[in-house]
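Asks: quick one: sequence and predicted model below, then my questions.
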Amino acid sequence: MSRQYLAWGSADNAHPVDIFSLAVTQKQVISASGAPSLKVHSTVDADFPLVQSLDGAHALGCHHVVTDVSGTRAVSAGFAGDVKVWSCQDGYWSADATASANLNDLNVWAVALSEDGQYLAGVSQDGHIGVWDLNADGAQIRDHETKGSFGTCIDLSPDGRFIASGHENGAVYIFTTEHARMPFSLSGLVKPVRAVAFSPGGKILAAAGDSKVIVLYDTSSGEQIANLSGHSAWVLSLSWSTTGEYLLSSSFDGKVKVWSIDTKTCVATQSETEKAVWSVKWLPKTARSEAFTTGGANRSVAFYREATGG
């Protein structure tokens, strides 16, 4: 059964250059780009106004930004290898100088936050995966070693049991956080992996990249359970819906697809732009209809919501 998503609005020219990453909270979306500032837009108001600009956050620009579930903590990673921790109070973000200072020389590429915001996971250009306790001023508690290929993406399972990383050589790894061991080195992607994402229940890992195919893995066995084919360009970003029923993907050719996990088929395609959509995120479900946001080479943060009869 196909679904339809309609353009809901956009923050046009939110950044002067490509938007590389989006993070969402209950009421805001944070966007990061090749420019030094992070931008915060309200998702409560119909015109998605800019409510804060974190100027000078990363001198050389920022490629990843993530938030915890409650929207009280965020972490951003810049092109200079710098990592910044941010705290939110009453909708206003400020730098957590203590935690940021201890994380300044990590030189990680991709980052992920645990749901409660306590743990930061990061993967580096030499393939190392680290975990840091942000409630202990950023003290490192884990260091996992892979086979040395550039770590392009990382995710933490919602229950905190697993860490997954994707790499430039096509490798995908799953580590257990409790025993700090790697039960699975996953096959199926021979080209650079650009996105890994755990389902809300943590039972499925989705991975995708330059092979243009989204592979679904069973996290208990490491087995491939599905290949989702339909993108004609690199897949750049993945996001699971709150219920785990749908997976959202974006690609280098500007197309965004919604996949039904039940039927393993694409149920909607958005193609508002022909430029790369670097990041896509479902918004927290607050009403009957689902909604998502996109950011990319058109420099705008766009919003879409499901067309309903009600």
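Replies: Okay, I see it.
Asks: can we go C-alpha only for contacts and neighbour counts from here?
Replies: OK.
Asks: run through the residues that contact Val85.
Replies: Counting by C-alpha atoms under 8 Å, 6 or more residues apart in numbering, Val85 makes contact with 73-76, 95-97, 99-100.
Asks: next, count neighbours for Glu178.
Replies: If you count neighbours by other C-alpha atoms under 10 Å, Glu178 ends up with 9.
Asks: likewise for Ala180?
Replies: 13.
Asks: what sits against Asn135?
Replies: 118-119.
Asks: mind redoing it with 10 Å?
Replies: Asn135 makes contact with 99, 117-119, according to C-alpha atoms under 10 Å, 6 or more residues apart in numbering.
Asks: that one looks like it's in a strand, true?
Replies: No - Asn135 is assigned helix when assessed by DSSP: H, G, I helix; E, B strand; the rest coil, not a strand.
Asks: quick check: it vs Tyr119, distance?
Replies: Noted for Asn135: a distance of 8 Å to Tyr119, by C-alpha to C-alpha, to the nearest Å.
Asks: give me the buried subset of the contacts of Asn135.
Replies: Neighbour-count burial within the contacts of Asn135 applies to 99, 117, 119; the criterion is 16 or more other C-alpha atoms under 10 Å.
Asks: wait, the last one touches Ile141, no?
Replies: Yes - with contact defined as C-alpha atoms under 10 Å, Tyr119 and Ile141 form a contacting pair (9.3 Å).
Asks: any residues in contact with both of those two?
Replies: 131-133.
Asks: show me which of those residues is closest to Ser260.
Replies: Ser260 lies nearest to Val131 out of the shared contacts of Tyr119 and Ile141, by C-alpha to C-alpha, at 32.2 Å.
Asks: where exactly do the helices run in this protein?
Replies: Remark: helices assigned in the chain by DSSP state H are 97-102.
Asks: thinking again about what came up before, can I get the shared contacts of Tyr119 and Ile141 in JSON lines with neighbour count and distance to Gly151?
Replies: Formatted as JSON lines, these follow (neighbours: other C-alpha atoms under 10 Å; distance: C-alpha to C-alpha, whole Å):
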{"residue": "Val131", "neighbour count": "22", "distance to Gly151": "14"}
{"residue": "Trp132", "neighbour count": "22", "distance to Gly151": "17"}
{"residue": "Asp133", "neighbour count": "17", "distance to Gly151": "20"}
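Asks: one more to weigh against that first structure:
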Amino acid sequence: SMAFSPNNRHLAFGSSDKICRLWDTVNGEILLVMEGHTHWVRSVAFAPCGKQIASASDDSTIRLWNSETGECLFVLSGHKDIIWSVAYSADGWRLVSGSRDGTIRVWNPEIGAPKLSGHSNWVTTCTFSPDGLQIASGDVDGIIRLWEVNTNRSSSLRQELAAGVRTVTYSPDGLCIITHHEDKAVQCWESSTGASKSIPLSSARSGHTDWVHSVAYSPCGKWILSGSGDKTARLW
């Protein structure tokens, strides 16, 4: 897993060797080596301020690191299995994590880490909406759920049989969600903030001939870029 710092000067990288590394994107120098996890590091994320890095691991923990010194600040425990995904809220005060134990946890210094149950299988991806009021998550069964952060209530955005969800991504304005799946499909959905419901904007967009590994919105929200194992990137 990789994540750029907010100023794009640094790249955090989590690896199967249990280590997180911080790279200088200008000269390629390794600035920090952050050790502490006892298993594969599956996901990394920068705090919006750039001063902290979160890493999630197969050892069922999340570690928070000082991005300037490499010091481990906190170890967050609670999940019972591999943690596939971790993400910060836009204000940097909360973290959301999704695990193979089928649960999502929202880590908040004021209220602890409430467990959100609703998925019936591995949670592979999760993220906050830009305004921090909603969480989108996906699982290996192809189910996408939308959670109201203030109430912990959720609704299923998709019920029919589908390929597993690899990533969920909000548009910059929070009105749309992009998902990509193990069947190579990239889909666009309309999200409703404040209402536990969402509808598809379009049917599955195809074109890739191998797994889609990543999708991202342009800052203006008008374009979507998808990258695939077929060695191509597509602009939608």
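Replies: Cool, got the structure. Being a predicted model, the structure only gives us computed values, none of them experimental.
Asks: TM-score of the superposition?
Replies: TM-score for the superposed chains, counting by TM-score structural alignment, normalised by the length of the second structure: 0.87, backed by 228 aligned residues with a C-alpha RMSD of 2.1 Å.
Asks: about what we covered before: which one of the buried ones among the contacts of Asn135 of the first structure is nearest Thr242 of the first structure?
Replies: Gly117 (17.8 Å).
Asks: ok, the aligned partner of that closest one in the second structure - contacts?
Replies: For Gly117 of the first structure, the aligned residue in the second structure is Gly92 (criterion: TM-score structural alignment). By C-alpha under 10 Å, 6+ apart, Gly92 of the second structure lies in contact with 46-50, 52, 132.
Asks: and for Gln118 of the first structure?
Replies: 68, 73, 132-136, 138.
Asks: from Thr25 of the first structure, how far off is it?
Replies: Gln118 of the first structure is 16 Å from Thr25 of the first structure, by C-alpha to C-alpha.
Asks: same check, this time on Val65 of the first structure
Replies: 12 Å.
Asks: for Pro36 of the first structure, same thing?
Replies: Distance from Pro36 of the first structure to Thr25 of the first structure, by C-alpha to C-alpha: 21 Å.
Asks: now swap in Trp109 of the first structure and tell me
Replies: Distance from Trp109 of the first structure to Thr25 of the first structure, by C-alpha to C-alpha: 22 Å.
Asks: so between those two, which is more surrounded?
Replies: Trp109 (25 against 21).
Asks: just give the nearest non-adjacent residue to the more buried one, would you?
Replies: Ser124 (5.1 Å; C-alpha to C-alpha, 6 or more residues apart in numbering).
Asks: how many residues are close by the nearest residue to Asn227 of the first structure once chain neighbours are set aside?
Replies: Closest residue to Asn227 of the first structure apart from its sequence neighbours, by C-alpha to C-alpha, 6+ apart: Val215 at 4.6 Å. Using other C-alpha under 10 Å as the criterion, Val215 of the first structure is surrounded by 22 other residues.
Asks: alignment lookup: Val215 of the first structure to the second structure.
Replies: By TM-score structural alignment, Val215 of the first structure lines up with Gln187.
Asks: that match contacts Ile177, correct?
Replies: Yes - between Gln187 of the second structure and Ile177 there is a contact under C-alpha under 10 Å: 8.3 Å.
Asks: what is in contact with these two at once?
Replies: Overlap of the contact sets of Gln187 of the second structure and Ile177 (by C-alpha under 10 Å, 6+ apart) consists of 168, 200-201.
Asks: out of those, which is most surrounded?
Replies: Most neighbours among those, by other C-alpha under 10 Å: Val168, with 25 neighbours.
Asks: residues near Trp223 of the second structure, how many?
Replies: Neighbour number of Trp223 of the second structure under other C-alpha under 10 Å is 12.
Asks: just the one 4 residues further on next, same as before
Replies: Using other C-alpha under 10 Å, the number of residues around Gly227 of the second structure comes to 18.
Asks: picking up where we left off before, pick the one among the shared contacts of Tyr119 and Ile141 of the first structure closest to Leu238 of the first structure.
Replies: Comparing those against Leu238 of the first structure with C-alpha to C-alpha picks out Val131 as the nearest, at 21.9 Å.
Asks: what's the match for that closest one in the second structure?
Replies: Aligned partner of Val131 of the first structure by TM-score structural alignment: Val106.
Asks: go on, Phe252 of the first structure?
Replies: Using TM-score structural alignment, the equivalent of Phe252 of the first structure in the second structure is Gly229.
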